[in-house]
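Asks: any chance you can model this:
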Amino acid sequence: MAQENCNNVVLPSMIKQRFLSKPNEVGVVAVGFAEGQQLQEDLDYKVSYDNTVHNYSDIVPTTDPDFRGMKKPLAVSAATEKLSQQVYEHARDGKFVLTLGGDHSIAIGTVSGTARAIRERLGREIAVIWVDAHADINCPETSDSGNIHGMPLAFLTGLAKEERRDIFGWENGIKAFSMHDVDKHGIGRVVEMALAHIGSDTPIHLSFDVDALDPQWAPSTGTPVRGGLTLREGDFIAECVHETGNLVAMDLVEVNPSLEIIGANETIRAGCSLVRCALGDTLL
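Replies: Have a look, this model is predicted:
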């Protein structure tokens, strides 16, 4: 997360996040993430960690047959359950929780952990802002691939339940915007509409898949899609969510430097920029 332009002055945010009792503390949960120590050095936040790498290989079952067409359902279930507990513990302590993935299936754990903590600590329900090139709302029976990273929203909203497979997301309180809306209205208006739908007094969990950015900005990701957001548009989303004062947690997923050697650094820089904007850094 090194700052590239020495002429830019990075200023910490003066906006208080009203739902955090420890607004200057960040609980970082890294899932399948290596070489992330630079994050602590580059952020002006107290980062909580226990100096231990937790190896949960013991929770991976020796056999993991497909279920309802889903691949590795037992492994994903066990991992997201562990993750949910870790996120819950940080969020219940009043810290901002930053989870670094990992594919987007981890949101099954992160969002559920955040929701449980905020419900217990504040007696409130959270809103989720989901930024992704894909809807990730496939039900097991409608998925062509069987990959659970294409299903997290279906699980989080209950749409994946067998008795509800005929119900679509829009009937479940989901407001969706596409690149058509961004082209038609501009990113500013789209973010305004999204935040208006949530309301001004609701804790927000921002779940950001870097593949929402055009491959020009983030090529080293699992399922890049042309015609996506610019990095500036992605940063703007993160900035606006921070400016609400309601942000309690963030996921950054699908940053995978091993997939595209030439574009790896560019993707890492994009991911770092998104996180910094969500934490409130501004450039002058």
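
Asks: when you work out contacts or count neighbours from here on, use the C-alpha atoms and nothing else.
Replies: Fine.

Asks: how about the biggest strand by length in the chain: buried residues?
Replies: Determined from DSSP state E, the single longest strand within the chain is strand 22-30. Neighbour-count burial for strand 22-30, counted by 16 or more other Cα atoms under 10 Å, picks out P23, N24, E25, V26, G27, V28, V29, A30.

Asks: Proceed likewise with the subsequent sequence, for comparison:
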Amino acid sequence: MFLFNSRNIRFINICRRYYSTNRPIGVFGAPFNKGQPRPGVKYAPEALRNVNLIKNLSLMGHEVIDHGDLKFEAVPNDTAIYNIQTPRTIGKAAKQISDKVEEILRCGQTVVTLGGDHSMSVATIHGHAKVENDLAIIWIDAHPDINTPLTSASGNIHGMPLSFLTKELQPYVPKLPGFEWLKPCISVKDIAFIGVRDIDKAERYIIDKYNITTFTMRDIDKLGMECVLERTIEAINPTLNKKIHMSFDIDSLDPAFAPSTGTPVPYGLSLREGMFLVEEIALTNKVTGIDLVEINPDLGSQRDQFTTISAAAEVLYAFFGKRTKTQLPSDYVLPKP
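Replies: Presented below is the predicted three-dimensional model:
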């Protein structure tokens, strides 16, 4: 049971009062699909641009720098190991993504990475940690994605990124070719899972063994989203002295709101719950890295695809300040006749 520190809650409220959106947004696409078997996920960055994501963020009053999409190349003769297909190709792509995240952050921008599958978060968090060496991770997902290569039944790295990154799990993570550059950079105490509802046996063991902060959909139903977020911050960033990396998997939403994703799980977040969650996280004014992953424009009907892409865009708009009221530029004045 969490005990709330009134001084910390007051600090959060102060951050809300002085929340600023002046930091530029640096957006880039990571059209990568080798962390799982469904190729269409690589088309998500293009699909998000096609619904005017960049333009709409700009119209909301933000300075947005579009860094384009990375291009990835397969490594020849990339044989499987530990049931993992193309590990060298994945490792090479992850290094590119990590370097790009670091580059954008060092320009003073909040980095938004448009995936791509969730294996890319190995890289986005690693690149973020090279700039901010004490990170808090908010992982919004139907799955905890903390399997190791030896516990994963599928061998898909999109279900393993956090095991590669956490220091405590390194005795259980074998060295993979292509990942020699990757150094563990976070602790289990820095992670909070929100919205999980499909947890493998090994993942449950890891969560329990290391007492990782976890809020399932049942917890959200019972406690309410605001309480879940307060407990999340109290657990992983109580004094708000750390920067936050927010990784948002679209399958955290119920399939009614995001059907076009590779591993949908029923009884998830409503779109409004997802938007409220990111709105409240934004008010900490501590998020400097965001992942938006697992949108697959090849799956489902045209309506399914549009519904999913629109939901993903709305989540980002909500984080960056879109509300039900009209957005006004900071220098808005009433026109005179």
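
Asks: one step back: a markdown table for the buried residues of strand 22-30 of structure 1, including distance to A107 of structure 1?
Replies: Converted to a markdown table, the buried residues of strand 22-30 of structure 1 look like this (distance: Cα to Cα, whole Å):
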| residue | distance to A107 of structure 1 |
| --- | --- |
| P23 | 22 |
| N24 | 23 |
| E25 | 21 |
| V26 | 18 |
| G27 | 16 |
| V28 | 14 |
| V29 | 12 |
| A30 | 13 |
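
Asks: what range does stretch 84-100 of structure 2 cover in structure 1?
Replies: Aligned using TM-score structural alignment, stretch 84-100 of structure 2 spans residues 70-86 in structure 1.

Asks: other residues contacting that stretch?
Replies: Residues outside stretch 70-86 of structure 1 that contact it (Cα atoms under 8 Å, 6 or more residues apart in numbering) are 29, 56, 59-61, 64-67, 105-114, 140, 146-148.

Asks: just the buried residues from those, in ChimeraX please.
Replies: Only the buried entries of the contacts of stretch 70-86 of structure 1 go into this ChimeraX selection, using 16+ other Cα under 10 Å:
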select :29,105,106,107,108,109,110,111,112,113,114,140,146,147,148
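
Asks: take the contacts of stretch 70-86 of structure 1 and keep only those in strands.
Replies: Here DSSP E is the test, and these give V29 as lying in strands.

Asks: ok, residues contacting the longest strand of structure 1?
Replies: With Cα under 8 Å, 6+ apart, strand 22-30 of structure 1 has contacts from 16-17, 45-49, 86-87, 90, 93-101.

Asks: buried ones among the residues you listed?
Replies: Buried by 16+ other Cα under 10 Å: 16-17, 45, 47, 86-87, 90, 93-101, out of those.

Asks: before we move on, what SS does S247 of structure 2 have?
Replies: What DSSP: H, G, I helix; E, B strand; the rest coil gives for S247 of structure 2 is strand.

Asks: so who does it touch?
Replies: Residues near S247 of structure 2 by Cα under 8 Å, 6+ apart: S121, I137, I138, W139, I140, I290, D291, L292, V293.

Asks: ranges for the helices of the stretch 151-300 of structure 2?
Replies: Using DSSP state H, counting those that start in this stretch, the helices assigned to the stretch 151-300 of structure 2 run over residues 161-165, 201-210, 217-223, 225-236, 271-282.

Asks: could you dump those helices into JSON lines with mean neighbour count added?
Replies: Below are the helices of the stretch 151-300 of structure 2 laid out as JSON lines (neighbours: other Cα atoms under 10 Å):
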{"stretch": "helix 161-165", "mean neighbour count": "25"}
{"stretch": "helix 201-210", "mean neighbour count": "15"}
{"stretch": "helix 217-223", "mean neighbour count": "15"}
{"stretch": "helix 225-236", "mean neighbour count": "19"}
{"stretch": "helix 271-282", "mean neighbour count": "20"}
